[in-house]
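K.L.:
take this sequence and fold it.
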Amino acid sequence: MLLGCIGDDFTGSSDLGNTLVKQGMRTVQYVGVPDGPADPEVEAGVVALKSRSIPVEEAVAQSLAALEWLRAQGCTQFLFKYCSTFDSTAQGNIGPVAEALADKLGAQSVIFCPAFPTTGRTIYMGHLFVGDRLLSESGMENHPLTPMTDPDLRRVLAPQVSGEVGHVAAPTVWEGPDEIRAALEAEAVAGRRFVIADAIRDGDLMAWGKALAGVPLLTGGSGIAMGLPGNFTLSGKAGRWRGQGGPVAALSGSCSNATRGQVAAHEGPSREVTAEQVLGGLAAQEVADWALAQDRMPLVYSSAEPDTVRAAQEAHGREKVAAALEGFFAQLAKALVAGGVTRLISAGGETSGAVVEALAPDALEIGPEIDPGVPVMRAGEDLVLALKSGNFGAEDFFAKAARVMEHDA
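P.N.:
Prediction:
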């Protein structure tokens, strides 16, 4: 194994795997830290954790365990992957995990670059944009767990790490890899170990990739991995895939603007599940029976408006509501697969993490892309998954995912 990756959620990890496969790297996503060694033909290993919103100490411990397993597989470079909207709080978890990994690896300069221009995530002068809006005006300010109200990534990261946060601006990036390396060295000399990296186009990410050849640790969204495979000698064995037919179902626990639009656009049978219903004892098996009885792709969703989410959180507590909904979707996924579903679509990072933990595959083979940042993944001989970050995907994502899952690549 050449490149070792640690993802803080399951949808983001599959997004990263998709990027690496498209660049020719044979990639496997692991569900948590594996117990045994990896297939020796794997070139990039992505250890998917569910650590984005857990206590900082737990996130750090899990990430360090993943690092040790990846080092044991022979990896020479490591990437800590988080969301392209930099989902975090004043306490973490992005900064503390990155600093712990850097300390373990002896990394003297570590970049933070969640840019993904294909999906509208760009960084300019240290500020994160979603399309033509600052992060704080993109809808992420309403996120139920990690509301993002400041687009200046330097200010967001500073309380989470030791020392002043540095920055490499876009004009330097446009000058090329040599200038990027010189800027990083200057930041390190100035005592700024952690650096926000501007990037507004794919060419910028490719330049960063070349500049980071041999660097032990980098952090960011999936886009920053775009230029990394070119630094390694690859086998050319990436991209093998066979499609999967059979019954299909879709689940959605995301409240993002994009996912709510996808839920509204779904033309098949749909059933809303509210926090009040789940907390009141709604049985996952009851909803699974309804879904399995449909003759077209069913959608079960809890993608409520921000005001509705806030009201439920105020009434019952944020953690209680989140845990109840995640547990419900986990049990629902198990019931659907037990009932014969062979193609399962899940929208939302926390929801998808709960689904994958419930189904407990050892590893996920990365397949073809559905929409930018979202691949199909094989979780078993007769089961394929599509795990979508809340903000990703076109309006017709659910229907498109069902089609892509059926076809060979």
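
K.L.:
from now on I want contacts and neighbour counts done on CA atoms only, so please keep to that.
P.N.:
OK.

K.L.:
now do the helices in the stretch 51-200 of the chain.
P.N.:
Remark: helices of the stretch 51-200 of the chain, listed N- to C-terminal, are 56-72, 94-105, 153-157, 170-175, 177-189; assignment by DSSP state H, counting those that start in this stretch.

K.L.:
quick one, which of those helices is nearest to W241?
P.N.:
The closest of the helices of the stretch 51-200 of the chain to W241 is helix 56-72. By C-alpha to C-alpha, the value is 24.7 Å.

K.L.:
any idea of the angle the closest one forms with helix 94-105?
P.N.:
The directions of helix 56-72 and helix 94-105 differ by 40 degrees, with axes from the mean of the first three to the mean of the last three C-alpha atoms, to 10 degrees as the criterion.

K.L.:
and helix 56-72, which residues are buried?
P.N.:
Of the residues in helix 56-72, those buried by neighbour count under the rule 16 or more other C-alpha atoms under 10 Å are 56, 59-60, 62-64, 66-67, 69-71.

K.L.:
same question for stretch 25-37.
P.N.:
25-33.

K.L.:
ends of that stretch, what's the gap?
P.N.:
19 Å (C-alpha to C-alpha, to the nearest Å).

K.L.:
helix or strand right after the longest helix that the chain contains?
P.N.:
Among the elements of type helix in the chain, defined by DSSP state H, the one spanning the most residues is helix 318-338. Per DSSP states H and E, helix 318-338 leads on to strand 343-347 as the next helix or strand towards the C-terminus.

K.L.:
list the contacts of that following strand.
P.N.:
244-254, 259, 333, 352, 355, 383-390, 398, 401-402, 405 (C-alpha atoms under 8 Å, 6 or more residues apart in numbering).

K.L.:
kindly report the same for stretch 60-78.
P.N.:
1-6, 32-34, 37-38, 45, 47, 49, 51, 96-97, 100-101, 214-218.

K.L.:
how about this one, so we can line them up?
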Amino acid sequence: MKLGCIGDDFTGSSDLGNTLAKAGMRVVQYCGLPNSPAAPDVEAGVVSLKTRTVPADEAVRQSLEALEWLRDQGCSQFFFKYCSTFDSTSEGNIGPVAEALSEALEAGPVIFCPAFPATGRSIYQGHLFVHDRLLSESGMENHPLTPMRDADLRRVLASQTKKPVGHVAIGDVLAGHEAIRRAITREFEAGRPFIIVDAVTDAHLVETGKAVADLPLVTGGSGIALGLPENFGCRPARLDGGEGFGPMASKAVALAGSVSRATCGQVEAHRRAGQPAFEIVAADVLEKRLNADSLAEWLIEQEGVPLAYSSADPETVLENQRRFGRDTVAQAIEQLFAETARALVERGVDIIISAGGETSGAIVSALEIEAFEIGPEIDPGVPALQVVGRSLRLALKSGNFGGQDFFTKAAGILGASA
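P.N.:
Below is the predicted model of the structure:
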């Protein structure tokens, strides 16, 4: 194994796997800490954890365990993957995990670059934009678990770490990888080892990837991984989703727990297209009027691509949190989706489409999935996934990713029967 990756959630890890596979690496996504060595042909291993919103000390512990396993596989470089919207709070977990990994590797300078231009995420003068909006005005300020109310990544990161934070601005990035490398060295020698790097285009990410070829630790969104495989002699592969997986004798079922603007729009588009959709009301779950078995039965009885969703507008989310408690609502919804996915698979469903990082993590854990092979891309940042050693196929979509027709498009690429 050449490149060892640690993801803080399952959807982001599949996004990273997709980027690396398209760039020509043989990739396997591991769901949790593997209990056996990687196959000898694996060039990039992505250990996907569910550490984005757990207590910081727990996130650090799990990440260091993943690092130890990846080191045992012979990796020469390591990548800490977090969300392209830098999802975190002042307590972490991006800063604490990066600190721990950096110290374990004696890493020297460490860059932070969550930019992903293909999905509208860019960094300019240290500020993160979502399309033409600052992160703090993009809808992410209403995220129920990690509200992002400051677009200045230098301030956000500085609130989470004891290490001084530096910045490589767009002028150095435009000058190419040698200038980026010199700027990283300059910031490090000035006593700022954690360094935000601007990026507005994919070309900027590729140049930054070249600049960090000799650094033991890189952190960012999946976009920065565009420039890493070439450092290992890999060349781009064709995984454009044009043909998709072969057909299966299974319908596809979609489960959406994200409350992002993108997912809410996809849910509404799915309903307008006449596809069956079941709205999960938090009170019904918490007051035991809805359970996984009845929801699974309803989904199986429907035609097309049936969808169950808890996605709601920010006002509804806040009202539920005030009434029942934020963590109580989140845990109840996650548990319902996890149990529903398990009930669907027990009833013969082999294709599941999941929207939302927490939802996807709960589903993967409930289905006891150990590893995925990365398949064709459905939409930027979202690949089709084949469970290793099983007939099960999944799509794990970050809440903010995907086009309006994502659920039906994913069903087709995953090989669902009509």
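
K.L.:
what TM-score comes out when they're superposed?
P.N.:
Structural agreement between the overlaid chains, expressed as a TM-score with TM-score structural alignment, normalised by the length of structure 1, amounts to 0.97; 407 aligned residues with a C-alpha RMSD of 1.5 Å.

K.L.:
just to revisit the earlier point, of the buried residues of stretch 25-37 of structure 1, which is the nearest to Q277 of structure 1?
P.N.:
Nearest to Q277 of structure 1 among the buried residues of stretch 25-37 of structure 1 is V31, at 29.8 Å by C-alpha to C-alpha.

K.L.:
correct me, but the closest one touches A360?
P.N.:
Yes - look at V31 of structure 1 against A360 with C-alpha atoms under 8 Å: they come within range, at 7.3 Å.

K.L.:
circling back: which ones among the contacts of stretch 60-78 of structure 1 map onto helices?
P.N.:
Among these, the residues falling in helices (DSSP H) are 96-97, 100-101.

K.L.:
in a markdown table, list those residues along with distance to V156 of structure 1 and neighbour count.
P.N.:
What follows is these, written out as a markdown table (distance: C-alpha to C-alpha, whole Å; neighbours: other C-alpha atoms under 10 Å):
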| residue | distance to V156 of structure 1 | neighbour count |
| --- | --- | --- |
| P96 | 13 | 20 |
| V97 | 15 | 26 |
| A100 | 18 | 16 |
| L101 | 19 | 22 |
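
K.L.:
identify the farthest-apart pair in those.
P.N.:
P96 and L101 (8.6 Å).

K.L.:
and Y30 of structure 2, which helix or strand is it part of?
P.N.:
For Y30 of structure 2, the host element (DSSP H and E) is strand 27-31.

K.L.:
roughly how far is that strand from the heart of the chain?
P.N.:
On the basis of C-alpha atoms, centre = their mean, to the nearest Å, the separation between the geometric centre of strand 27-31 of structure 2 and that of its chain is 13 Å.

K.L.:
do the same with stretch 47-54 of structure 2
P.N.:
Its chain's average C-alpha position is 10 Å from that of stretch 47-54 of structure 2, according to C-alpha atoms, centre = their mean.

K.L.:
what's the span of it, first residue to last?
P.N.:
Using C-alpha to C-alpha, the gap from the first to the last residue of stretch 47-54 of structure 2 comes to 17 Å.

K.L.:
same deal with stretch 106-118 of structure 2?
P.N.:
Using C-alpha to C-alpha, first and last residues of stretch 106-118 of structure 2 are 33 Å apart.

K.L.:
which parts of that stretch are buried?
P.N.:
108-117.

K.L.:
and what of stretch 175-192 of structure 2?
P.N.:
Judged by neighbour count (16+ other C-alpha under 10 Å), stretch 175-192 of structure 2 contains these buried residues: 176-181, 183-188, 192.

K.L.:
over to stretch 42-57 of structure 2?
P.N.:
Applying a neighbour-count criterion of 16+ other C-alpha under 10 Å, one finds 43-53, 56 buried in stretch 42-57 of structure 2.

K.L.:
from A48 of structure 1, how far off is F116 of structure 1?
P.N.:
Counting by C-alpha to C-alpha - F116 of structure 1 and A48 of structure 1 are separated by 19 Å.

K.L.:
apologies, that question was intended for M405 of structure 1.
P.N.:
According to C-alpha to C-alpha, M405 of structure 1 and A48 of structure 1 sit 21 Å apart.

K.L.:
if I've got this straight, E377 of structure 2 is in a strand?
P.N.:
Yes - under DSSP: H, G, I helix; E, B strand; the rest coil, E377 of structure 2 sits within a strand.

K.L.:
just give the closest residue to it, not the sequence neighbours.
P.N.:
The shortest distance from E377 of structure 2 to any residue that is not its chain neighbour, by C-alpha to C-alpha, 6 or more residues apart in numbering, is 4.1 Å, and that residue is P383.

K.L.:
what's the counterpart of that neighbour in structure 1?
P.N.:
Structural correspondence for P383 of structure 2 with respect to structure 1 (TM-score structural alignment): P375.
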